[in-house]
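# What would the 3D arrangement of this be:
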Amino acid sequence: MAQSKASGGARPKNMRRTLRTFVGYMGHAKFHMLAVAVLVTVAGAGNLAGTYMIKPVVNRIAAGDVAGFTADVVATAAIYAAAVAAALAYTQVMVHAAQHIVFDIRRDLFGHIMRLPVSFFDRTRNGDVMSYFTNDVDTISEALNNSFANMMQAAVQTVGTLVLLLVLNWRLTFVTLACDAVVVLYTRFSGRRSKRYFAAQQTTLGALDGYVEEMMSGQKVVKVFNHEGTNLAGFRRLNQDLRRTGTSAQAYALTMVPSTVVIGYVNYAAVAVLGAMMAIAGQTDVGSLASYLVFVRQATMPLNQLTQLGNFVLTALAGAERV
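Here you go, the predicted structure:
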């Protein structure tokens, strides 16, 4: 593995190489990842099908068909049960796959460190080297455990929701697509900026770890040469840099979810009013409108999830580049 530090405030260097290497490590657990992909698809499709079943259930109630209503409710329960079972299965498989991938990364990183010349350790703090194995690899592990499978499911639900919205009422879908376009544009705007600061945050954190480790291990020398004031000033400078980069990264990243939620409420209100007018005019049935409104309410959820999990992925990629 090559050492690659992102410069403060700049975009990560060699991002393509980092992604290519990271995907290669994911290939070490390719059968686990394939199982995760299948189970995630089943879970996402089950959630979509369960929501779509609102349409026949409501129409059965409106028609007074008790037998059909009972059969549809049972079918809906079976669909959701299958989705829950698939979700439970993919989380367990993903845990095993993530630990296998991280094990290989730490093994290769340690082997690479053992082959480096002495000059590398002369110019690199011990704490910075240690942070590769702890902080940076841990961010990769956390992203694998908590982000990638959920992002896959969010992507499946986003595409499936769009298809079902078009099936239920293609005219109302134009309103939803307009609101979703606003969400995507703002997410890209905020994501580009937070990505730079997340990379800078990882670099600054490594520098601070290295500085603290050296000061703690060399306390006798610090005391002998009466260097406490100078070292404290250096710590305050690094701590201030970490505060600044962390604040900038979170300031952009944490606006994604609230903005998406607000736009989702606007979308829901507009669709509810227009859909009610169409139902009164006989241009759609009550079941389709009820199912559509639930889909609209849920449409922002995978987008929220994608933006929120994107923060973990940005941090993981910044850490992976350092590794």
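# CA only for contacts and neighbour counts going forward, please
Will do.
# What ranges does the stretch 201-323 of the chain have for its helices?
In the stretch 201-323 of the chain, helices defined by DSSP state H, counting those that start in this stretch lie at 219-224, 228-253, 256-280, 286-322, listed in chain order.
# Please identify which of those is closest to residue 78.
Evaluated over these, closeness to residue 78 peaks at helix 286-322, with 18.1 Å, by C-alpha to C-alpha.
# count of neighbours near the spatially closest residue to residue 205 that is not a sequence neighbour?
Among residues not flanking residue 205 along the chain, residue 242 sits closest, at 6.4 Å (C-alpha to C-alpha, 6 or more residues apart in numbering). For residue 242, the count of nearby residues is 21 (other C-alpha atoms under 10 Å).
# hmm, back to that, out of the helices of the stretch 201-323 of the chain, the one nearest residue 185 is which?
The nearest among the helices of the stretch 201-323 of the chain, by C-alpha to C-alpha, is helix 256-280 at 10.7 Å.
# From the contact counts, what lies against that closest one?
helix 170-217, helix 286-322 (3 or more C-alpha pairs under 8 Å, 6 or more residues apart in numbering; DSSP states H and E).
# got TSV for these, with mean neighbour count and distance to residue 105 too?
Below are those laid out as TSV (neighbours: other C-alpha atoms under 10 Å; distance: least, C-alpha to C-alpha, whole Å):
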stretch	mean neighbour count	distance to residue 105
helix 170-217	19	18
helix 286-322	22	10
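# State which helix of this structure is the longest.
The longest helix of the chain (DSSP state H) is helix 66-115.
# Let's compare: structure for the following, please.
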Amino acid sequence: MSELQKGPADGGPGGPRPGAPTGPGPSNFGFGPGRGGPGGMMGMQVQKAKDFKGTLRRLTGYLKPHRTALLIVLLTAVLSTVFSILGPKIMGKATTKLFEGLMGKINGVPGAEIDFHYIWQILVVLAVLYVISALFGFIQQYVMASVAQKTVYDLRKDVNEKLARLPLKFFDSRTHGEILSRAVNDVDNISGTLQQSLTQFITAFVTLIGVVVMMLTISPLMTLITIVTLPLSFLAIKMIAKRSQLYFKGQQKALGELNGHVEEMYTGHNIVKAFGHERKSVAKFNAVNEELYQSGWRAQFVSGMIMPIMGFIGNIGYVLVSVAGGILVLHKSITIGDVQAFISYSRQFAMPITQTAQIANIIQSTIASAERIFELLDEEEEVLEAAAPVALVSSQAAAVVGKAMKPKGDVSFNHVQFRYKEDTALIEDMDIHVRAGQTIAIVGPTGAGKTTLINLLMRFYELNGGSITIDGVNLTQLRRGDLRSLFGMVLQDTWLFNGTIRDNIAYGRIGASEDEVVAAARAAYADHFIRTLPDGYDTILNEEASNISQGQKQLLTIARAILADPAILILDEATSSVDTRTEIHIQHAMNQLMQGRTSFVIAHRLSTIRDADLILVMNHGTVIEQGTHEDLLAAGGFYADLYESQFSNRKRQDVS
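Below is the predicted model of the structure:
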């Protein structure tokens, strides 16, 4: 497409359409409790998937190409954990040997001494074990990082390609924030889980099994004592989490209100200042902020009690184990080194359980994110291109190949039927025939279907019946890219990207030279103001192009359209944002650009389309009148009423 003024959501013509949501989408200026926050996973509402098994199976499909790497991750995780778990048991032998030598000296046993050589050997073995454990842990993280990034790369690639294949109606029915959240936040959530939580889950599971096995080898009785304390821990966690969840819910509600208020005050800053509502705005912010504070500190305090209570219960188990271990040592059932090792294992016992509980919540959230992504990937796509598309060449391509292949611009709507919703017809039976080089004005009240007609012409939406042809070729027989390259568009809502003014104008034609860019700017009467800027054509526009005026932005988009030299023009009040004198200049430039081209002009001010070859009067999706300006006025119908109402309003304004 030569010059497409992209709408905010979809890359197509701007303006609201039936079924499109209005107003800003959900904002996220604030931050809720994160994974690492105190009690964050214990008290937060966890988003759950509707089909956990199905989504997990589908997400696993993205991991299948990396089976070998995942096997390495599993193996290294097991080895790293096993070598780490063996440490306390071996250390216990050193403690036993030290204790026996010391007690022998105290009791005066002949030849009793501490075997430091044996202890030194034990320490060397321990050092080797821990180094090997760390090495396997490094390999595990390195391989998993590669797997996670490759998996997310494939997922992100599929999402990006899917967005390019989705029809315009998909973007019209969803907020920008919702689409971005799925394409960015949900993918990042999966990335973080694959990178960290998956390996933590494997390590926690292996640690739990290994610790239980090692404790059983030392003393089944003390193992039973340790396991008995688990129900107390689970009961405490359940009671606290239930209470803190209420506070977290209130915190998230207050946070949402605060985010919404901040966004409104930020985007409407000029209005707030103009009407003097600063104090009212600050007062509301303080009230909501106080509510967030009260909910937040209660949520964090209650959820923060989990660790102290878990520590208290753990200490009870520690005391019971110590007493039982001491009794067993006195009866010489086990050695003192085994008691030390067992205490160390009992300390490790609760850690993987807590980690597993946290990771389970994270995985729930991750599967929910994956489900949202797969919902996007399963959306209905655009109708496939024709198997053997007809090749129509744009004016740019014709100039390159040097052949007379430029389309004429004959456009016909033949018994067109269209509806946004299946049960509500918008266009019933539209017949329009436009000859090449004609200027067609489309007028009518808001919601009459003017923009819809342009959407159908550019095949942003598929017809429910009938056909549209260009030079006798049905649009369905053309590639969408070829079709849209025939059009140049200048809309009331400008679209410019972050970059230099030169790049923004040159966007209209690939490979445009410096002279052609400057010539287009002069034809659009933009060259003068561009040269007054500090960096001229190298001036960089910010993301919203707010560092130039609205009128100047419109001049740049018109220059882009002039540079594109399209076969068919679509103009939507292209001069509405400029002053009267500039409008006259631009109108002359547009008149020259429209010479010999089929032009569709969406008009709101009827005085600007008097010279149109054909005026289409639309209402409720139907062309109710068509003809020249004089013919329609003479008919005294809907168009005449619209024109008289605008003319009367203009006279009243002039008098006032």
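# Give me the TM-score for these two chains.
Taking TM-score structural alignment, normalised by the length of structure 1 as the basis, the two superposed chains have a TM-score of 0.76; 316 aligned residues with a C-alpha RMSD of 4.5 Å.
# wait, which of the helices and strands packed on helix 256-280 of structure 1 is closest to residue 161 of structure 1?
When these are compared (using C-alpha to C-alpha), the closest one is helix 286-322, at 6.5 Å.
# possible to save the helices of the stretch 201-323 of structure 1 as TSV with distance to residue 171 of structure 1?
Compiled in TSV, the helices of the stretch 201-323 of structure 1 are given as follows (distance: least, C-alpha to C-alpha, whole Å):
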stretch	distance to residue 171 of structure 1
helix 219-224	71
helix 228-253	33
helix 256-280	10
helix 286-322	12
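# Which one of those lies nearest to residue 56 of structure 1?
In terms of C-alpha to C-alpha, the element of the helices of the stretch 201-323 of structure 1 nearest to residue 56 of structure 1 is helix 286-322, at 6.3 Å.
# Mind reading off the mean deviation between the closest one and structure 2?
By mean C-alpha distance after the TM-score superposition for structure 1, the fitted helix 286-322 of structure 1 averages 2.1 Å away from its aligned residues in structure 2.
# now that helix, how far from the chain's geometric center?
Computed by C-alpha atoms, centre = their mean, to the nearest Å, the chain-centroid distance of helix 286-322 of structure 1 equals 8 Å.
# Run through who's touching the helix or strand that contains residue 211 of structure 2.
In the assignment (DSSP states H and E), residue 211 of structure 2 maps to helix 198-218. When contacts are defined by C-alpha atoms under 8 Å, 6 or more residues apart in numbering, helix 198-218 of structure 2 is touched by residues 73-74, 77-78, 81-82, 85, 89, 140-141, 144, 222-223, 334, 338, 342, 345-346, 348-349, 351-353, 355-356, 359.
# if I look at the aligned partner of residue 123 of structure 2 in structure 1, how far off is residue 43 of structure 1?
Taking TM-score structural alignment, residue 123 of structure 2 has residue 73 as its aligned residue in structure 1. Distance of residue 73 of structure 1 to residue 43 of structure 1, computed by C-alpha to C-alpha, to the nearest Å: 19 Å.
# and these two? which has more neighbours close in?
Using other C-alpha under 10 Å as the criterion, residue 73 of structure 1 and residue 43 rank with residue 43 on top: 27 against 16.
# What lines up with the more buried one in structure 2?
By TM-score structural alignment, residue 43 of structure 1 lines up with residue 80.
# I'd assumed residue 133 was in contact with that match.
Yes - using C-alpha atoms under 8 Å, residue 80 of structure 2 is in contact with residue 133, at 4.1 Å.
# what about the residue nearest the centre of structure 2, which helix or strand?
What sits nearest the mean C-alpha location of structure 2, by C-alpha atoms, centre = their mean, is residue 180, with 2.3 Å. Here residue 180 of structure 2 sits within helix 176-180, counting by DSSP H and E.
# continuing past that helix, what's the next helix or strand?
Next element after helix 176-180 of structure 2 (DSSP H and E): helix 186-192.
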